[in-house]
Each structure stands twice: as structure tokens, then as C-alpha cells.
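> Quick check, what structure comes out for this input:
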Amino acid sequence: MEFSHIPVLLNECLEGLAIDPTGIYLDGTAGGGGHSSQIARRLTTGRLVSLDQDPDAIEAAGKALEGLPATLVQTNFCNARSALYGLGIEKINGALLDLGVSSHQLDDASRGFSYRQDAPLDMRMSQSGPTAADLVNTASREELARILREYGEEPYAWAIAGRIVQRREETPFVTTLQLADAIASALPPAVRRKDKNPARRSFQALRIAVNSELDVLSQGMDEIFDLLVPGGRFAIITFHSLEDRLVKNKFRQWATACTCPPEYPVCVCGGKAKGKLITRKPIEATAAELEENRRSRSAKLRVIEKLGD
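The predicted structure follows:
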């Protein structure tokens, strides 16, 4: 299946990064190369390094970046430092993360991300390591309920986890629709009638768990921010509240000078802010973009600029 990905909030990202044509930039989530190719086109003597853990994305981005000043590396963005050091790069002028699951990953049924199409229950972005099937067939009810509650904000987490455990004792889960059916069957009839996609939150939660997305994001943000030169910009697009909360809190932490407890009458920590918020509130898609690309509806862009010492 052809890898397709319409870059979300493209112009807003390019503006937020304030690209220096001679600078070195990092796209930690190459996807189909949509954002990467537009960043690279704005470089003269500069260079773009584009990362992705998905081999399909690397292949597609390679075509999109052909003839442009860009280098592709297949790895997760939490390994940005080692990827850049391997290319002889110690500092960067800007970085972008687009945390959305690509259109290709959702639309290619064989990848197992969709609760609408039957396929092997996979959900691995890197196409390596334990699958979603491994997780739902082995985790305890308590662990499954925690994942659904924390990562999917699923109010019926305990009931769904119980139904998963019950069903897998009869037949292990192998496909996406087996799991979607089990999830739906655990919900009250009124909820099933009201929610046309009753498995959506649970599938999101399992995808986050399978790919350790929140841990990877926290670690990757720290590593990438550290690599920025003073004045360098870091832009991140999120697609659900858990990611956005993590990014917002991390950015706020970097942009805060004093870390003294609020009850202290005067500052004693002598702290210094590491960054300046470029976006006080997240940037969202315009009406025109929403019409063109429905997957932009939950996208939020936040940008921070690193301050000097």
C-alpha cells in the first residue's frame, strides 16, 4: 500500500520553526516526508536530518526527499542524540515532532491499528517487538484496566479488561475485530448505541502502551531540547489530551525561572528559564484545513524557543 500522509498544520509549523536556510534541522517523525520535504526546500547550505522508526515511512520519505539536503535515519526520535552524533552533528537549529499516527498506518489494515477493519492485532509502529496481541493475551486484568484508564481515559476500563480476560481464556486474540467485538460487548447497551466507535479509546490506549509512546515522548523531548542551540525552536504537534498535557507541562517547566515552592516569600533557588514560549495557547487547524484533512481536527501545535545561558 502506498504511504500517504497529508502534513498537518504545515504552514504553522514552518512559521513556528523560523527556518534559517543555513541551519541544521531535525524532523523526528518523518512519516511520508510531507513536513520534512518542505523544511528541506527552505534550506540552502543547511541540512535536515529526518528520523522515523517505521520502515514504510523511511521508504516513502526517501522518495519525497530525493535531491534535497536531507538525511534519513531509521530510528525512534528518543534516539535523536545518537543518530545526530553518528552523522557528526552536535547541535541543531530547530526540531519538529508530529505525533499523529499516519494515514498510512491507519488505512493499511494489515498494520492492525484500526478497529474498523479485520487484520492481525499488531499496532507496532516500528514493526518489531511485542504486538498488541501479545499484550492483550498476557497482561493481567489489573494491568489491562490501568492501560485503558490511563492511556485511553476509558470509563469502563475494568469491565472491558474483564471481558478481554474472559474471552482470551476461550480463544486467544489474533485479530483487530475479535478485540473490537470483545470491547463493545463489555459496554452497557445504551453506551454502544450512543457511541458509534466504542473501541476507539481502548485501541488508542493499547497503541500507546505497545509503542511506549508517552515514555518515548518525555525522553525524546528532553534529549532534543538539549540539542538545540540558543534561539533554536522546537515545534510539537499532538493529537490527544495525554500527549498535549505532557508537552504543555514540559514547555511550561522549561519556560519557568523560579522553582521554589509557592509558599516561599522570595526566590531562593536562583533558577533561570531555559526557554521562551512562542505559543501561549496551542495552534489548531483552520476551517479550510479541517475541510481538506479531517485528521487535522484534533491536532494542536506548540512551539518553544531555547534561551541562551
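> CA atoms for contacts and neighbours, from now on please.
OK.
> Would you check that residue 136 makes contact with residue 164?
Yes - contact criterion C-alpha atoms under 8 Å: residue 136 and residue 164 qualify, at 7.2 Å.
> Pick out whichever of those two has more residues nearby.
residue 164 (26 against 22; other C-alpha atoms under 10 Å).
> is it fair to say residue 25 lies in a strand?
Yes - under DSSP: H, G, I helix; E, B strand; the rest coil, residue 25 sits within a strand.
> list the contacts for it?
46, 47, 48, 49, 92, 93, 94, 95 (C-alpha atoms under 8 Å, 6 or more residues apart in numbering).
> with those residues in mind, which one is nearest to residue 37?
Ranked by distance to residue 37 (C-alpha to C-alpha), the contacts of residue 25 are led by residue 48 at 9.1 Å.
> Which elements pack onto the longest strand seen in the chain?
In the chain, with assignment by DSSP state E, the single longest strand is strand 228-238. Contacts defined by 3 or more C-alpha pairs under 8 Å, 6 or more residues apart in numbering; DSSP states H and E place strand 228-238 against helix 10-17, strand 92-98, strand 300-306.
> Would you do the same for the sequence below? I want to compare the two.
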Amino acid sequence: MSYPRHLTESCGLPVFDFPTPEDAETTPLPPADAVAWRISCDSYDSEESWTEAFARFTAAVDTTLVRAIVVGSWEEAYETGPEEIIGALLDARPRLPALRGLFLGDMESEQCEISWITQGDIGPLLEGFPELVEFGVRGGSGLVFPAVTHRTLRSLTVETGGMPAESVRGVAGSDLPALEHLDLWLGTSNYGGDAAITDVAPILDGDRLPRLRHLGLRNSDIQDEIATAVASAPVVARLETLDLSMGVLTEQGGAALLAGQPLTHLKKLDLHHNYLGAALLERFQEVLGATGVTLELNRGHADEDDYDGRIWRYVAVGE
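Predicted structure coming up:
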């Protein structure tokens, strides 16, 4: 099992933690437009709410220059959604004219396991900040991602241990003409990841994604079905990088991917954390590696268990 880590960069800027009340007087602040600002409070027994930390932030920083905000942990995120946080961000819109990057839920496992993070409806954020170029969210529990139209968004990331099918359909049904980078962690049914291959079909068709150059459909327990569909997907021809890593990719899906449309135009193919045998991994090297495609292939299977005569395989990030 792997665990998501804190963001280190957003909108091309290094992430800087806005100091706690205890550290505020001794921590010098960088220029407002030089960093992506991570604003957090304690997940457990917090003496300051996230909205109170945000109020301190807006009082201490020239918000008219802020280019990126990373929403870190909030109080009791394991049972409390981000509705008040979303409301505070929307209320602050007039003071954030330069905001181009926003990430909601940047928590590590010590703060809140990814499957425990309580999310909500992120549609108002995308509608309320029409000039965003990067948006990301972590956590699938309670996540609502409606179909939206956003003209400037270039990068969209949704990291979950289980992404609800309705939200997958929302992303797939969105009009995102500027989107270049799409990364979805679909997760496992054990944690609410109930999407079927038909739910991602509009993404693979690519009709609403004319500028897409990076596609990540990963961390899924239907990775074989995804790889098989990708093998003939129209969107692949315009991609530079393809990421099908972190999921339950077996010989069936790997063989289908190799037998499908040529992938030699890719700059990179990422299949790390897989259940492919040595012979098939070598075949990927022969067919793609030899043509200059950068390959991410783990040698040896990802973790699996043999219990009661059945092999159990796992996505990289679940709980």
C-alpha cells in the first residue's frame, strides 16, 4: 500500500505552509506571488478552524497577487466536509483576482487517510473561479463532480481511493477545451470506486478534450478493462504521456495494450505497480523502449495475497 504525499508544487510554484498562530511572529512570509500557499489546521483537536486560518492569511498577505492556494487539512476532515471552506474561498473571490491554481484536500495519511477524507460538491469552485488553469482534489468520500464547462483549465487531478461513478461521469461529461493534463485515481470498489469502463468512455473518445496531452486513468481495480479500452481509444493518438499505473493491471490488460494501436508516438508510458510477468515486461521494452518511449515498469509483481486458493491483488492507494 502506498500513501499520497503533500504537494510540493502548484502552478509551477513551490508550496509554502502558511504559519500556525504559534509560528506566525517568527516565520517570515515570502512574496505573495512567489509561492503556492498551503493553508491548513489540525485534523484532530484543532484549536483553530480552517476558515480562521484563512482569515489570518487574507489579513497577512496581499491576496491580489496570490496565484495558487492549496487547501490542506481541515478540522475533523474524516467526518466534516469542506462546505465552509468552499464558501470562504468563494466569498474571497474579489480579493483573489490572480488566482490560477487551487487544490482541495492536500492531506497525508497521518492527517486523514485518503478514503476517509470527506469531500463535497466542487462544482461551485470551478464555476466561481473561471480563470483557473490548475485544479485538484484529494478524497472520494462524498465527492460530487458535476459536468461543468471551463474554458481556461489546463490541468485537472482527482486523487481518490475510490471515485464515485457519478463523479467520473461528471468529469467525462465536462467541456474542457483547454485541458492538457487529466489525472484520475479511480480507486477500488472497497472504498466507493464503482465506475465502469462505460463511465470513462467519453474521455477516451476525446471529443471534449481537443488539447489533451497527458491522460492518467490509474489506481483502479478495473485496470485491465481500462487498458483494453485504451488500446483502441481515439484520444490516444494526440497524447504525449499515458499513465495506467498503480492499479490491478494483469497480463490480460497488458497484452491488449500491446496488441492495440501503436504507442510509439508517446514520450512516456507509465505502468508502475502492475501484475505483469517478466516476459510481457520485456516485450514492452522491445516494442516501445527501443523506439525511445520512456517506460515506467516495476520489475516483479506488486503485492498480492494467496488466500483460500484465490489470488488477491490491490491498487496502490486504497485506504
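> List the TM-score for the superposed pair.
Once superposed, the chains reach a TM-score of 0.30 (TM-score structural alignment, normalised by the length of the first structure), with 151 aligned residues with a C-alpha RMSD of 6.0 Å.
> The longest strand of the first structure: what's the following helix or strand?
For strand 228-238 of the first structure, the following helix or strand on the C-terminal side (DSSP states H and E) is helix 241-254.
> who touches that next one?
Outside helix 241-254 of the first structure, the residues touching it (C-alpha under 8 Å, 6+ apart) are 151, 214, 218, 236, 238, 273-277, 300, 302, 304.
> Name the residues of that helix that are buried.
243, 244, 246, 247, 248, 251, 252, 254 (16 or more other C-alpha atoms under 10 Å).
> Can you give me the distance of the fifth one to residue 277 of the first structure?
The spacing between residue 248 of the first structure and residue 277 of the first structure, counted by C-alpha to C-alpha, to the nearest Å, is 10 Å.
> Check the third one too.
When distance is defined by C-alpha to C-alpha, residue 246 of the first structure is 15 Å away from residue 277 of the first structure.
> other SSEs contacting the host helix or strand of residue 215 of the second structure?
Element membership for residue 215 of the second structure, per DSSP H and E: strand 214-220. The helices and strands touching strand 214-220 of the second structure, judged by 3+ C-alpha pairs under 8 Å, 6+ apart, are strand 181-187, strand 241-243.
> which stretch among these comes nearest residue 158 of the second structure?
Among these, the nearest to residue 158 of the second structure by C-alpha to C-alpha is strand 181-187 (5.0 Å).
> That closest one: what's the following helix or strand?
Following strand 181-187 of the second structure toward the C-terminus (DSSP H and E): helix 197-205.
> which strands and helices sit next to that following helix?
Helices and strands touching helix 197-205 of the second structure, by 3+ C-alpha pairs under 8 Å, 6+ apart, are helix 165-172, helix 223-230.
> could you give the angle of the last one to strand 181-187?
Compare the direction of helix 223-230 of the second structure with that of strand 181-187 by axes from the mean of the first three to the mean of the last three C-alpha atoms, to 10 degrees and you get 150 degrees.
> What residues of helix 223-230 of the second structure count as buried?
Under the neighbour-count criterion of 16+ other C-alpha under 10 Å, helix 223-230 of the second structure has 223, 224, 225, 226, 227, 228, 229, 230 buried.
> That one versus strand 214-220: what angle between them?
Computed by the same axes, to 10 degrees, the angle separating helix 223-230 of the second structure from strand 214-220 equals 150 degrees.
> Helix 223-230 of the second structure - contacts with which helices or strands?
So helix 223-230 of the second structure, by 3+ C-alpha pairs under 8 Å, 6+ apart, packs with helix 197-205, helix 251-259.
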